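[1] model this:
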Amino acid sequence: MTAQKPANAAADHPPVSFGKVGVIISNLGTPDGTDYWSMRRYLGEFLSDRRVIDYAPWKWQPLLQLIILTKRPFSSGEAYRSIWNNERNESPLLTTTRDQYLALEKTLKDTYGDKVEVDFCMRYGNPSTQSVIENMQAKGCDRIVFFPLYPQYSAPTTATANDHAFRALMKIKWQPSVRTVPAYFENPLYIKALAATVKETYANLDVEPDVLVTSYHGVPVRYLTEGDPYHCHCQKTTRLLREELGWSTDKIQLTFQSKFGPEDWLQPYTVEDVARLAREGKKNIAIMAPAFSSDCVETLEEINEEIKDAFIEAGGETFTYIPCLNDRPDHIEMMAEIIKRETSGWL
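    Now for the predicted structure:
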């Protein structure tokens, strides 16, 4: 809708745009480059988030600024360089999230036409949440559905994405109405899409894996005891996936990756468990990451390089990584169905 003066407004009233519904999908984020300073800016924003690292700033920030951010940008930059989309000069997460947005935009425009605007943002890095929300309002969106792309709820993912959206709204004089999409870990379309990726991958393998490992990003055990439901959501996701596949319990298992810091994190740890499987004679495994909606450094580099190396070094033979749902048509269909539900009364 083009900007126009409200009916019966004074002659000097500024034109305003209104009447549309905005849909924003939000992903974790990405550095702008793999060089030291790009990585330091990104890691500094990410690791300064109190939802991610909730230690007292007076204790955490000196350690972060003086030690971690002096060394970690080098190792993280190396990890990103191994998977970087050199053609577009961007991370795979940015490439895939843009592809998801474009596919979702086409689906929603085909259904709702010009009544809806679609975009994507990142919690850390660019495009920023604030810039996308402001752009949505400028296009006439007075109602916004904010969709964090995290199937399982956790404070360091879903909650911080929502926090950042509401911080952006705090700077807007005339706030749009906003609905946030809840966790969708038990959505039947999500489970069916996960199962489809497994079936398709297995159908193209010469040797069927002995075990399917579902690897989720870890969090400290303390988060569970403090009320974060993430662990329970992960457990249920794997159980529903197993039931959808019609498998016995010995064919699939759950692990957690990406441990950081000295605390006890959710276990078993993926990197240790795949090595255990190899030593116990499970020489052929497949692995997937149901908590990630898009392939990223944690899947393409950590799983398909570091964790794979641990499995092979322990005597494993065949390691098959099953990609995230990314911009698969069934994943986009799931997003569209969730948005249809969440825009009830709006569209």
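[2] going forward, measure contacts between C-alpha atoms and count neighbours the same way
    Fine.
[3] what ranges do the strands span in the stretch 201-347 of the chain?
    Applying DSSP state E, counting those that start in this stretch to the stretch 201-347 of the chain gives strands spanning 211-217, 252-257, 284-288, 318-321.
[4] give me the number of residues near residue 190?
    Using other Cα atoms under 10 Å, residue 190 has 23 neighbouring residues.
[5] Next, count neighbours for the closest residue to it other than its chain neighbours.
    The shortest distance from residue 190 to any residue other than its chain neighbours is 6.4 Å, reached at residue 334 (Cα to Cα, 6 or more residues apart in numbering). Residues near residue 334, counting by other Cα under 10 Å, number 21.
[6] surely residue 334 meets residue 191?
    No: Residue 334 is beyond contact range of residue 191, at 9.9 Å (criterion: Cα atoms under 8 Å).
[7] how about the strands of the stretch 201-347 of the chain in TSV, adding distance to residue 174?
    Below are the strands of the stretch 201-347 of the chain laid out as TSV (distance: least, Cα to Cα, whole Å):
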stretch	distance to residue 174
strand 211-217	37
strand 252-257	42
strand 284-288	43
strand 318-321	47
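[8] Could you also give me the structure for this second sequence? I'd like to compare it with the first:
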Amino acid sequence: MSEKTALLLLQMGGPDSIDAVKPFLLNLFTDRDIMKIGPAFLQPFIARRIVKKRAPKVEGYYREIGGKSPIRELTEAQGRGLQELLGPGYRSFVAMRYSRPSTLEALSAIKKEGISKVVALSLYPHYSRATTGSSVNELQRILKESKVKFSVTYIDRYYDHPLYIEALAEKVQQGLTAFPDPKKVQIVFSAHALPQSFIDEGDPYLAHIQETVRLVMERIGDQAPHQLCFQSKVGKVKWLEPSTGDMMKSLAAQGCKDILMVPLSFVSDHIETLHEIDIQYAEEARELGIERFVRSESLNNSPRFLACLADLVQKAEK
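    Below you'll find the model as predicted:
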């Protein structure tokens, strides 16, 4: 077997074409780590009905951002950057939870290269059973079925890593330069929502998000006030609040004219940043009378973020 170490980047994924939207959504809605819709044996049937109803609208969203998600290319670029930082002893692979390359395809590629040592690196900084938990469960299921022995190390959270915090703070600082008076700006951290029941059952996601915001604002200082809210709610169950839409309405009612939207829990651009924030929320902001609505850049290939990932890998292997 090769002496190289495989860097297995765990990410949600996204459709790489309009035709791939329905399969992507079906994979998402049949995952009981994310949501339990009725009894397990009925969930695939119910999921197909949900997807049939939602797919046309979601396909329209993807058409507006170029016909696909850029998340695979961005994740592969992050892998290449991480590989360069760590040196020739490492080889990066991508495992998408709901699209391609799948976990099975990624492990097959690792096996083909004769690598037995794997560092599974979650690209969700804040742990939740719905994100990292689901990706790890899928990886462990495939590993159990595999006839190849892999030695796997897991990195499943880094919401408070100094370099991750620095990378986010850097993007916020850059975003503030777009405003004539930063002290009049409301910094709105928008994290992906999660059903409230997850938190009630002990999921640490909310606590991780809150700590990230605290640490970022500790670095930013008192340049501008800040808020935390949640986007991308699906279904009728109670989700984390306030929603991003409600937060924007509240700020507008208070006379706020400048908003810097900071996508939190997303380490690369995808539908939630490129469409939900850049198009939907930007339009809502105009309608609410908000004059300057700016989104801070996603981390993507941020050198500090890649340095954070490299540090995590090096420490995990000691």
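[9] And the residue nearest to residue 190 of the first structure? What does it align with in the second structure?
    Here residue 334 of the first structure is matched to residue 308 in the second structure, going by TM-score structural alignment.
[10] Same check on residue 219 of the first structure?
    Mapped onto the second structure by TM-score structural alignment, residue 219 of the first structure lines up with residue 194.
[11] ok, that match - contacts?
    233, 239-240 (Cα atoms under 8 Å, 6 or more residues apart in numbering).
[12] now do 7 Å
    Counting by Cα atoms under 7 Å, 6 or more residues apart in numbering, residue 194 of the second structure touches 239-240.
[13] how close does it get to residue 268 of the second structure?
    Per Cα to Cα, to the nearest Å, residue 194 of the second structure is found 19 Å from residue 268 of the second structure.
[14] And residue 230 of the second structure, by the same measure?
    Distance, residue 230 of the second structure to residue 268 of the second structure, using Cα to Cα: 17 Å.
[15] counterpart of residue 127 of the second structure in the first structure?
    Using TM-score structural alignment, residue 127 of the second structure pairs with residue 153 in the first structure.
[16] Pull the number of nearby residues for its match.
    23.
[17] Next up, the contacts around it.
    183, 229-230.
[18] ok, now with 10 Å
    Shown in contact with residue 153 of the first structure (Cα atoms under 10 Å, 6 or more residues apart in numbering): 159, 182-185, 228-234, 291.
[19] so residue 164 of the second structure makes contact with residue 304?
    Yes: Residue 164 of the second structure lies in contact with residue 304 (Cα atoms under 10 Å); the separation is 7.0 Å.
[20] joint contacts of the two?
    Joint contacts of residue 164 of the second structure and residue 304 (Cα under 10 Å, 6+ apart) are residue 170.
[21] can you pull out the helices in the stretch 101-250 of the first structure?
    Counting by DSSP state H, counting those that start in this stretch, the stretch 101-250 of the first structure has helices at residues 129-138, 160-169, 188-203, 221-225, 230-245.
[22] Please convert those to TSV, extending it with distance to residue 120 of the first structure.
    Conversion of these to TSV gives the following (distance: least, Cα to Cα, whole Å):
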stretch	distance to residue 120 of the first structure
helix 129-138	7
helix 160-169	12
helix 188-203	20
helix 221-225	28
helix 230-245	24
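[23] closest one to residue 314 of the first structure among the ones you listed?
    Taking Cα to Cα, helix 188-203 is the member of the helices of the stretch 101-250 of the first structure nearest to residue 314 of the first structure, at 23.1 Å.
[24] Distance from that closest one to the middle of the chain?
    Distance of helix 188-203 of the first structure from its chain centroid, counting by Cα atoms, centre = their mean, to the nearest Å, is 18 Å.
[25] counterpart of it in the second structure, which residues?
    Using TM-score structural alignment, helix 188-203 of the first structure pairs with 162-177 in the second structure.
[26] quick one on the thing from earlier: shared neighbours of residue 334 and residue 191 of the first structure, anything?
    Here residue 334 of the first structure and residue 191 have residue 184 as joint contacts, going by Cα under 10 Å, 6+ apart.
[27] Name the residues of the longest strand belonging to the second structure that come out as buried.
    In the second structure, taking DSSP state E as the definition, the longest strand is strand 2-11. Going by neighbour count (16 or more other Cα atoms under 10 Å), the buried part of strand 2-11 of the second structure is 4-11.
[28] number of nearby residues for the aligned partner of residue 138 of the first structure in the second structure?
    Mapped onto the second structure by TM-score structural alignment, residue 138 of the first structure lines up with residue 112. Neighbourhood size, residue 112 of the second structure [other Cα under 10 Å]: 9.
[29] What distance separates the opening and closing residues of stretch 215-234 of the second structure?
    Using Cα to Cα, the end-to-end distance of stretch 215-234 of the second structure comes to 29 Å.
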